[in-house]
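[1] Okay, here's the prediction I keep looking at, along with the sequence it came from:
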Amino acid sequence: MGDQEVKLLGLWASPFSKRAEIALKMKGISYEFVAQDLSNKSPELLKYNPVHKKVPVLLHNGKPICESVVIIEYIDETWKSGPSILPEDPYARSLARFWAKFIDDKCLPAIWKVRKSEEGEREKAIEEATEHLVTLETELKGKKFFGGDEIGLVDITANFIALWLVVVQELVGIKLVTREKFPRLCEWIDDYLNNSVIKETLPTQEELVNRFRAK
């Protein structure tokens, strides 16, 4: 692709930002990471993502791409090096998009609600989060990753569940995902976190716990 300038405006503790980094690393693309402070947003971030003012923003030769799942698709379509992140087959692609959307629209809000809910409302929040996790458990049956044998769009979208959920559990003092209740999901978490690209990209559990506690 000739001369490329690839920059990522991101945040080390953001699961969304890490999605974009994982996709770049899977494809073997060198990029410059520009750390952002969301409590004091940089002129660059406001210029390139004026609509949501959020990370991540991918800058490819000066052109901004926003929203983490959109960024993953863009990376997959632009660079043919490395493994495919989305399946070639149109039906399989549409399924991957469906599950990525399910994770973002249903699972993540429910899990955040568990963290933010007051004692009285926590029970209901846990129930809702558990229901969505059961759906994912069922979807994983008979597969190593959501798309089959290799990490793809849905797994990268679900990285919040692989790591950040564990941190939420520790901070709130609950056990949402256990091997008894979610054997497949727990296996998936192990396989995902043991992948070399994922390992080198994601922060440690301890770093995240410390950051959340400090906040």
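    All right, it came through fine. Numbers count the residues shown, from 1 in each chain.
[2] CA atoms for contacts and neighbours, from now on please.
    Noted.
[3] which residues of the protein fall in helices?
    15-26, 43-48, 68-78, 90-102, 108-116, 119-140, 153-157, 159, 165-172, 183-193, 196-201, 205-214 (DSSP state H).
[4] between these, which one is nearest to L58?
    Taking C-alpha to C-alpha, helix 68-78 is the member of those nearest to L58, at 6.8 Å.
[5] next up, a second structure to put side by side with the first:
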Amino acid sequence: MIQVFDAGTKVWKSKGDELEVAKKDFIDILKKLEGAMGENNYFGGDKFGFVDIVLIGLSSWFGAYEKFGGFKIEDDCPKIAAWIKRCKERESVSKTLPNSEKVYEFVVMLREMHGIN
């Protein structure tokens, strides 16, 4: 899961050609995760499990990655997008998942701290 976060961090920290590489790397990781999930509803099959718990927490950062990267996860990884929606329908997730807009605002602050305009 650290690969997802690291690749996403490169998206919001990069510009120009580096950004294109970062976006491709991030999407490639999500595509691998889609392959691992297969036709299941969750990574553990039909039951929400450990991998789902860890990855859904990271998904609150995805909106910021999309905004700074100029892409939509749903376009390249529809299974991941559907999985995120399915997970957010769970009360345990909806009550605890950080607000994506707040995460975006935090990333804006991080970019400013790093001198990224």
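    The structure has been received and is ready for your questions. Given the structure is predicted, the values throughout are model-derived calculations rather than measurements.
[6] Which residues are in contact with the closest residue to F160 of the first structure other than its chain neighbours?
    Counting by C-alpha to C-alpha, 6 or more residues apart in numbering, the nearest residue to F160 of the first structure once its immediate chain neighbours are dropped is P15, at 5.6 Å. By C-alpha atoms under 8 Å, 6 or more residues apart in numbering, the contact set of P15 of the first structure is N159, F160, W164.
[7] Save the residues you listed as JSON lines, and put in distance to K175 of the first structure and neighbour count too.
    Output for the contacts of P15 of the first structure, formatted as JSON lines (distance: C-alpha to C-alpha, whole Å; neighbours: other C-alpha atoms under 10 Å):
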{"residue": "N159", "distance to K175 of the first structure": "18", "neighbour count": "22"}
{"residue": "F160", "distance to K175 of the first structure": "16", "neighbour count": "22"}
{"residue": "W164", "distance to K175 of the first structure": "13", "neighbour count": "22"}
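[8] Quote the end-to-end distance of stretch 50-65 of the second structure.
    Stretch 50-65 of the second structure has its terminal residues 24 Å apart, counting by C-alpha to C-alpha, to the nearest Å.
[9] in it, what counts as buried?
    Of the residues in stretch 50-65 of the second structure, D52, L55, I56, L58, S59, S60, W61, F62, G63, A64, Y65 count as buried by neighbour count, 16 or more other C-alpha atoms under 10 Å.
[10] Give the equivalent position in the second structure for R115 of the first structure.
    Here R115 of the first structure is matched to W12 in the second structure, going by TM-score structural alignment.
[11] Does its match touch G69 like I think?
    Yes: applying C-alpha atoms under 8 Å as the test, W12 of the second structure and G69 come out as touching, 6.8 Å apart.
[12] hmm, back to that, can you tell me how far the residue nearest to F160 of the first structure is from P203 of the first structure?
    For P15 of the first structure, the distance to P203 of the first structure - C-alpha to C-alpha - is 10 Å.
[13] before we move on, back to that, ok, which of the helices of the first structure comes nearest L59 of the first structure?
    helix 43-48 (8.4 Å).
[14] Show where the closest one falls in the second structure, residue numbers please.
    Going by TM-score structural alignment, helix 43-48 of the first structure lines up with nothing in the second structure.
[15] Buried residues of that helix, list them for me.
    In helix 43-48 of the first structure, counting by 16+ other C-alpha under 10 Å, buried: L45, Y48.
[16] How far off centre is it?
    Distance, stretch centre to chain centre, for helix 43-48 of the first structure: 22 Å (C-alpha atoms, centre = their mean, to the nearest Å).
[17] tell me what that helix is packed against?
    Judged by 3 or more C-alpha pairs under 8 Å, 6 or more residues apart in numbering; DSSP states H and E, helix 43-48 of the first structure has no packing partners among the helices and strands.
[18] Please repeat the previous calculation with a cut-off of 10 Å.
    In terms of contacts (3 or more C-alpha pairs under 10 Å, 6 or more residues apart in numbering; DSSP states H and E), helix 43-48 of the first structure is packed against strand 6-10, strand 57-60, strand 63-66.
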